[in-house]
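> fold the following for me, if possible:
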Amino acid sequence: ASTMAASIAGDDACRQRYGDPGPEEDWPEAVALADDLRWRVAALFHEEYARVDGPFGELPDAELVRWLAEHQHMVASCELGQEVLP
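Okay, the predicted model is just below:
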């Protein structure tokens, strides 16, 4: 579930774009948002991954899926920013 969630959330794209970003506090915004999204997507598959922090934490499943469909290009290219958050 974690690997699939990372792919869906754009984690692969972020690693290609930024490499290994190092300590979390130094991550570019798009990488940090992809990480938050990865955890929320993983929660779709396994409740044990559920976290309530971050901008996607309280988003209902159906709304998350809709948001992902609408922002697929930005997610897939690691271009997420505050302006597109739900």
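> switch to C-alpha atoms for all contacts and neighbour counts from now on
Noted.
> secondary structure element for residue 62, which one?
Under the criterion of DSSP states H and E, residue 62 resides in helix 61-70.
> repeat for residue 16
helix 11-18.
> same question, residue 43
Per DSSP H and E, residue 43 falls inside helix 29-45.
> may I see the buried residues of that helix?
For helix 29-45, burial by neighbour count (16 or more other CA atoms under 10 Å) applies to 30-44.
> now show me the structure for the sequence below, then we'll compare the two:
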Amino acid sequence: MSQAKVDNYKKNKANRQKMMKKEKFLHRLEMVGITLVCVVFVGWIGYSIYAKVERAQGTTQETVEFDASAVQDYVSGLTQD
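Below is the predicted model:
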């Protein structure tokens, strides 16, 4: 049994650098994923707040009236000639 443990230790020692690289890569990948999720979450919150503020400010509507009688008279004068 002791020889099996020694063989296992030697095998792990030989592959240690590969395993460490893989673990570091996976750790970085997890950190990038977590950062991306946080950025999306903060952006979503910011957009929601912005939309609520814009909606609150847009409740007053302004009505504009345009008198187009002069334009209609001009156009009808052109078609009569």
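> quick one: TM-score?
The TM-score (TM-score structural alignment, normalised by the length of the second structure) is 0.23; 22 aligned residues with a CA RMSD of 2.3 Å.
> and the furthest pair within the buried residues of helix 29-45 of the first structure?
Within the buried residues of helix 29-45 of the first structure, 30 and 44 form the most distant pair, 21.2 Å apart (CA to CA).
> relative to helix 29-45, how tilted is the helix holding residue 62 of the first structure?
140 degrees (axes from the mean of the first three to the mean of the last three CA atoms, to 10 degrees).
> check the gap between residue 69 of the second structure and residue 76 of the second structure for me.
For residue 69 of the second structure, the distance to residue 76 of the second structure equals 10 Å [CA to CA, to the nearest Å].
> can you check residue 6 of the second structure too?
Per CA to CA, residue 6 of the second structure is found 104 Å from residue 76 of the second structure.
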